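[1] What shape does this take:
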Amino acid sequence: MSSGQTAPDPRSAFAALLTSAGSRVLAAAETAPADPLKAATVLRTESERALAESAGEDGAPGVAPADLAGAALTQARLRARARVKFGTRAERMFFTEPGLEQATRMSVADYRARRLAAALGAGARVADLGCGVGSDAIAAADAGLEVEAVDSDPLTVAVAAANAERLGLDGRMRVREGDAAEVDPGGYDAVFCDPARRTARGRVFDPDAYAPTWDTVMDLAARAPASCVKAAPGIPHERIPAGAAAEWISVDGDLKETALWQGLGDGPARRATLLRSDGSPPATLAAGPGGGPAPTGPPARYLYEPDNAVVRAHLVAEAAEPVEGRLLDPAIAYITSDRLVATPFCRAFEVHEAMPFSLKRLRSSLRRAGAGTVTIKKRGSAVDVDKLLRDLKPSGPESAVVVLTRVGDRPLCLVCSEVTASP
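    Below is the predicted model:
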């Protein structure tokens, strides 16, 4: 930027995207050349034309062509990235960079919204405190709830409001600027809160550094008739309130979040819920009344790897029970069994060879198997996976899965292949 120039106002540039001229430039940005310089040239020319043709119209944007072009190009690229989380909805939505980073994947937001709607009933009033670009509020409104979405950032509020309008949900979703900590949670049937876990320096792992802080969020949740709080999947168990039901949620095996429920007849204190992108029904595993530890034993014919949601929820023993399994080591989440049983909570592997870890022995085993494609999994092992793959130098037409773990202080290596049990 040259001396004397002022930085473009992002709110003005975003407001311009909502006009007919902005829509035209945004449409051009969707098909702009991949090369940034070429894209900028094409879009600036289109912006100049669109702004000139809209001059004098009500709501005509008062922005420079370069600013409108930049905003459109940024938005188009954010939409392309957002398809992973939002599917086809992304094509009609608007985003900010930090808003997209923290936004809930829609399959998770939809699942939570259905739980809220089932417990509260259609038309219940829900406050979304710290709504971001609106993914959770959108899901709640789509489920039939009346949502008031609050965020402290003016640009984010404008983006969330535009998303509600573009998705046809503005009749059930009101967005306003405000401080979440100052909202009276007793004025709603339930509150939802997703505290910000990112700063300019990156992801925040300490709950006390969330915004609002963890204590503030927990106070809001406790004063509401019912609540759901979204927390990081790695939140320490000791930071979970005694009265909350904690639910670890994964999508296709990728652990996404911990949802803390209060006041909804929440059931077990710990549960793991697995969502699938293929549209299959959610699978939930809950802590039982006994909750004793799983037995331990040596490697058997099959090895089960529990989903990360199961592991974080401390439900490995519950996952072992239906497969008649036992743990190789009481502190490590690998289950072994003589039976192959279909279970949504674990991936299954057939064990072809079990041995104390040795590079020489493992290389010989893979050579005998003709394994040129090797996947290495580890829990409780300090082995450098990348270095091990280089040292193994696998070759051949077959594939194998190598599991590195330990029993006590003894390193253990299992050579396996993934299998699928019939339901």
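
[2] only C-alpha atoms for contact and neighbour calcs from this point on.
    Noted.

[3] Could you give the separation of the helix or strand encompassing residue 362 from the chain centroid?
    Assigned by DSSP states H and E, residue 362 belongs to helix 359-369. The chain centre lies 38 Å from the centre of helix 359-369; the measure is Cα atoms, centre = their mean, to the nearest Å.

[4] Which positions within the helix or strand following that helix qualify as buried?
    The helix or strand immediately downstream of helix 359-369 is strand 371-378, counting by DSSP H and E. Going by neighbour count (16 or more other Cα atoms under 10 Å), the buried part of strand 371-378 is 371-374, 378.

[5] Give me the most central residue, the chain.
    residue 256 (3.8 Å; Cα atoms, centre = their mean).

[6] For that one, which non-adjacent residue is closest in space?
    Closest residue to residue 256 apart from its sequence neighbours, by Cα to Cα, 6 or more residues apart in numbering: residue 250 at 5.2 Å.

[7] Second chain to compare with the first, below:
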Amino acid sequence: MEIESFRALLTDEGQALLAELRGFREADELALATRLRRSHPAELVRAAFEQARLRQRAAAKFGADAEAMYFTPDGVEQATRRSVAEWRAGRFAALGVRRLADLCCGIGGDAIALARAGVSVLAVDRSELTCAVAGANAAALGLADRIEVRCADVADVDPAGFDAVFTDPARRTARGRVFDPEAYSPPLSWAIEAARRTPYGALKVAPGIPHALVPDGAEAEWVSDRGEVKEAVLWFGTGAADPYRATLLPGDHTLTGTGTPATAGPVGRYLYEPDGAVIRAGLVSDVAGQVRGRLIDPMIAYVTSDELVATPYAHAYEIGEALPYNVKRLKALLRERGAGTVVIKKRGMAVTPEELRRQLRPSGPHEVTVILSRTDHGPLMMLGQPVGAAT
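    Below you'll find the predicted structure:
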């Protein structure tokens, strides 16, 4: 999208087109586009359709706000999900932050959440189009008085006078994802320095960041939304006693710890599958402590216990059988149970669930969960049923 086309959408004619396209269906696009081109410039109609499609895609992240917001293709993909942005904004507000510099602000998803939490935001990005979109979003949601958008290189922004800095470096190029943190734009080392120049700081990093790269004095937080890990953030100045945190949304469940190892032992009556944020944060042992359990293998993120203990940080399964892995034996057990639907979970084993399901050829009225895992005593198969994660 060119910036001239985007600015045309903000005119009265562009707004009328967007209103007409609200809720349009793909099946109606050709006829609708043909009709609209009779009375509007073709380029404006094309831009309006692109924006309407982006709004529909963005609804998964922004909910009802997406209908009023503006997007770029990269903006939809890379913007922070609303629930995650609101969680982070709440943390900043609870720390007493009232003025924050949002560096690499993108289309303004985080700036919007921060402004709604009572924080005044300077939103900075070097893309003229992205800044125009961020400014339009602030105005569309009635937050223009709390969000100042500045088109600039983040390296030229003086953080003096701000309570906090939040940086979301670009982790993609035209070639795809960037895995070297020093190849981020701006580099991780620069973003860490920026975060330390104000009382509080935070910067977004890839969820797969190794613990060894977490700087001294920083708190690393992994956030999941409805069981899917969305991001990792390095926090500075929070005074956290523990260096690692896992936060599960919705519900704002947050677990902290040091990631100390847990003991391993035999499979008990219940198996717990920790949330992905817990695993990334290295807090599986903390969940084991909560459920008075143990690991089934020192290097595998499955916890077992003889008790069913309520925890929001793991899904629990009641285990009926735990046997050495054998496809022929597994097939017989599933036949005995009348299993037609087989949910296969695995850790540490080179097994493709789809291929295994074809070998098992399940048929019957019941559903069974099969959990496969590597252990010190060889590969293991466990058959059970989910009992739900208490909240």
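
[8] Correct me if wrong, but the residue nearest to the centre of the first structure is in a strand.
    Yes - if the criterion is DSSP: H, G, I helix; E, B strand; the rest coil, then residue 256 of the first structure is within a strand.

[9] what lines up against it once you look at the second structure?
    Taking TM-score structural alignment, residue 256 of the first structure has residue 230 as its aligned residue in the second structure.

[10] tell me the contacts of its match?
    Contacts for residue 230 of the second structure (Cα atoms under 8 Å, 6 or more residues apart in numbering) come out as 207, 222-224.

[11] Over to residue 259 of the first structure?
    Residue 259 of the first structure makes contact with 228-231, 246-249, according to Cα under 8 Å, 6+ apart.

[12] Check residue 230 of the first structure too.
    192-195, 257-260.

[13] now residue 369 of the second structure
    By Cα under 8 Å, 6+ apart, the neighbours of residue 369 of the second structure are 342-345, 383-386.

[14] Excluding residues flanking it in the chain, which one is nearest it?
    residue 343 (4.6 Å).

[15] Just tell me what the one you found corresponds to in the first structure.
    Aligned by TM-score structural alignment, residue 343 of the second structure pairs with residue 375 of the first structure.

[16] any idea how far residue 268 of the first structure is from that match?
    As judged by Cα to Cα, to the nearest Å, residue 375 of the first structure and residue 268 of the first structure stand 36 Å apart.

[17] The alignment partner in the second structure of residue 179 of the first structure: neighbour count?
    Here residue 179 of the first structure is matched to residue 153 in the second structure, going by TM-score structural alignment. Residue 153 of the second structure has 14 neighbours, counted by other Cα atoms under 10 Å.

[18] who are the neighbours in contact with residue 153 of the second structure?
    124-126.

[19] can you rerun that using 10 Å?
    Contact partners of residue 153 of the second structure, counting by Cα atoms under 10 Å, 6 or more residues apart in numbering, are 103-104, 124-127, 186.

[20] which of these map to contacts in the first structure?
    Of those, the ones still in contact in the first structure (both residues aligned by TM-score structural alignment, their matches' Cα atoms under 10 Å) are 103-104, 124-127, 186.

[21] In strands, which of those residues fall?
    Those of those mapping onto strands are 103, 124-125, per DSSP state E.

[22] nearest to residue 50 of the second structure, of those residues?
    Set against residue 50 of the second structure, the nearest of these by Cα to Cα is residue 125 (22.4 Å).

[23] So what does the closest one match up with in the first structure?
    Superposed on the first structure with TM-score structural alignment, residue 125 of the second structure falls opposite residue 151.
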